[in-house]
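Q: structure, please.
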Amino acid sequence: MSLIIAYVGKKGCVMASDKRRIAYFGEKDTREKLEEEIYSGVIENDKELKERSDELNITLKISDDANKIRYIESVIVGEVSSRTTFETRRKRIYGTTNGYQIIEMLGSEITHSENGESAIILFGNKVSKSIANDLISKKWKSTFSLKYMGEIFENILGEVASKTPSVGKKYDVMIVHPEFDDEDPQKYLDGVIQRDVQLLGKWREKLKSDLLEQNETIQLANKIINEGNIGVISVTDGPIIQVTLNENVQAYDTNWKQLAKPGEDVVMISNQEDIELGDKVVIENEVLCIERNKNSLKCDIILCNL
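A: As a prediction, this is how the structure comes out:
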């Protein structure tokens, strides 16, 4: 769901993109059918897209706030991506004065690359690229200034958006024109791409770590004890008592850091004087208390099953 247009040459680099993102919710077969109708040009505008999605019982979430191009130093980067259940495929163009590189990635691993000094490059689906190509051949000239090229690209995006809902009506246009004296633009691009891909790898590792941590938290949360035996009182010191946890009970702090394993002691507080060594501590009706007399207890820990 993207259209990115890029010019790279001796004047610099101009890149323009729409900002549309569409999410589909429904049966896999009907989602694929709808996408095919969009990409082939059968569906020509947002109204037809809404009507067809209703016919196929597909829910759509359409937004026009995606950032598909960005600056890195004296380079503009454009990206289109597709996501599967297990992985993300990316296609990127890095453009600057007298140089561009196109890379394809699976996750954060580069699977294909190509480069050149000058070109007009299009990223998008079949119908959007076909319309854009026709318009570029009519409107664009190499003698144009970078600023005017950006205006031409923006006009092209607007015309494409009027003929296919795969392209939105909001756009970004970016321009760079650095001067390279002794440095080869391709070597400069190599360095920028290496840093950018490394940053993506670190981000993916952090995301993976965060997801694993969230999953662990969810699993622990499902083990919180709302009813059952907790342990026995092993030490009393006025209102402060120590409870030895049962063999299937463990304790965590509010950040889900383990504080005590089964058989180890935790600290609790009682406001009642009727406390005896060996008293059973339980949770009844979600209340932590002494089983014998139902005196309530307080603690700042989370009690979970093993």
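Q: contacts, neighbours, all on C-alpha from now
A: Noted.
Q: show me the contacts for the closest residue to residue 285 other than its chain neighbours.
A: Closest residue in space to residue 285, ignoring its immediate chain neighbours: residue 227 at 6.4 Å, by Cα to Cα, 6 or more residues apart in numbering. Contacts here follow Cα atoms under 8 Å, 6 or more residues apart in numbering; on that basis residue 227 touches 282-286.
Q: would you do the same for the sequence below? I want to compare the two.
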Amino acid sequence: MSLIIAYIGKKGCVMTGDKRKIGYFGDKENLEELEKELYNGKIRTDDEFKKRAGELGISIKITDDATKLKIVGNSVRGEVSTKGTFETKRRRIYGTTNGYQIVELLGSETKSRKAGEKGIIIFGNNHAKQLAQTLIQRKWKPSQSLKYMGEVFEGILAEVSSQTPTVGDKFDTLIQQPVFNSSQAQKHLNITIDNDIKVLTKFRQELTEQLVQQNIAIDMASKIIDKGEIGKVVSIDGNMLFVQLNDKTQAMDGNWKQKAAPGQNVLMFTDSDNVKIGDKVVIENEDLCLKKDKSPLKCDIILCSL
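A: Model (predicted):
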């Protein structure tokens, strides 16, 4: 769901891209039918798209706030991506003065990489690309400034967006024009792209770690005890109590790390002066208290079942 147009030449690189992003949810066969009609140009407007999606029972979410272009080093990077079940496929173009490279990634693994010196490159679905190519042939004037070329590209994207919902009507345009010959351009791109992919790899590793932690949190949250016996008082020191956990209870900290296993002691606090060794500690109506008189207790741990 993107259209990116890039010019790379001796003047530098100018790149324009839309900001559309579309999310789908629904029956696989109906989704395939919707995409078929969308990509062959049968569906021309957002309203037609929403109506047809409704007829097929497909839920869609359309936004126009995606950032598909970015300045990386002395180059402009454009990216279109497709999220699969397990991995995201990315197609990127990095452009600078007198050089560009097109990189295809699966996750953060490079699947292909090819280089060129100059030209007009278009990323998008076939229908949007054909519309853009026709308009470029009609409007292109290579002798103009990069700023003017960017304005032409924006006009082309605006026309394409009026003919297909796959392209939005909001755009970004970025320009880079360092002084590079073709050899210098490719050297700079090699360094820039290698570093950029390393950043992506690190980001994906951090994201994976976050997802693991989120899954742990979801699993542990389902084990938080809101009712039942916790343990018994085994030591009293003023308002501080040491409570021995029973064989079905463990104590966790805010990061879901175990602070105490079943049978071990945890620290709790009370305002009651009627606590005895052996008193049962329970949770009733999500409140931690003594079983005998419902005196409230406090602690800085999370009590969970095994």
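Q: ok, of the contacts of residue 227 of the first structure, which one's closest to residue 2 of the first structure?
A: Of all these, residue 286 has the smallest distance to residue 2 of the first structure: 52.6 Å, by Cα to Cα.
Q: relative to residue 238 of the first structure, how far out is the residue lying closest to the closest one once chain neighbours are set aside?
A: Leaving aside its sequence neighbours, residue 286 of the first structure sits nearest to residue 226 (Cα to Cα, 6+ apart; 4.9 Å). According to Cα to Cα, to the nearest Å, residue 226 of the first structure stands 27 Å off from residue 238 of the first structure.
Q: and what of residue 260 of the first structure?
A: Distance, residue 260 of the first structure to residue 238 of the first structure, by Cα to Cα: 22 Å.
Q: the more surrounded of these two?
A: residue 260 (18 against 12; other Cα atoms under 10 Å).
Q: residue 46 of the first structure against residue 165, yeah?
A: Yes. In this structure, residue 46 of the first structure is within contact of residue 165 by Cα atoms under 8 Å, at 5.3 Å.
Q: neighbour count for those two, which is higher?
A: residue 165 (25 against 18).
Q: dump the residue contacts of that one.
A: 38, 43-46, 49.
Q: one more time with 6 Å, if that's ok
A: Shown in contact with residue 165 of the first structure (Cα atoms under 6 Å, 6 or more residues apart in numbering): 45-46.
Q: so which of the contacts of residue 227 of the first structure wins on neighbours?
A: That'd be residue 282 among those, by other Cα under 10 Å, with 24 neighbours.
Q: would you agree that residue falls within a strand?
A: Yes. Residue 282 of the first structure forms part of a strand when assessed by DSSP: H, G, I helix; E, B strand; the rest coil.
Q: surely it touches residue 226?
A: No. Applying Cα atoms under 6 Å as the test, residue 282 of the first structure and residue 226 come out as separate, 9.6 Å apart.
Q: show me where the stretch 101-250 of the second structure has its strands.
A: With DSSP state E, counting those that start in this stretch as the criterion, the stretch 101-250 of the second structure has strands at 109-116, 119-124, 171-176, 228-237, 240-245, 249-252.
Q: dump these into TSV; add mean neighbour count and distance to residue 57 of the second structure as well.
A: Shown next, in TSV, are those (neighbours: other Cα atoms under 10 Å; distance: least, Cα to Cα, whole Å):
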stretch	mean neighbour count	distance to residue 57 of the second structure
strand 109-116	13	35
strand 119-124	17	26
strand 171-176	21	30
strand 228-237	19	45
strand 240-245	22	52
strand 249-252	22	44
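Q: what's the closest of those to residue 194 of the second structure?
A: Across these, closest to residue 194 of the second structure is strand 109-116 (Cα to Cα), at 10.1 Å.
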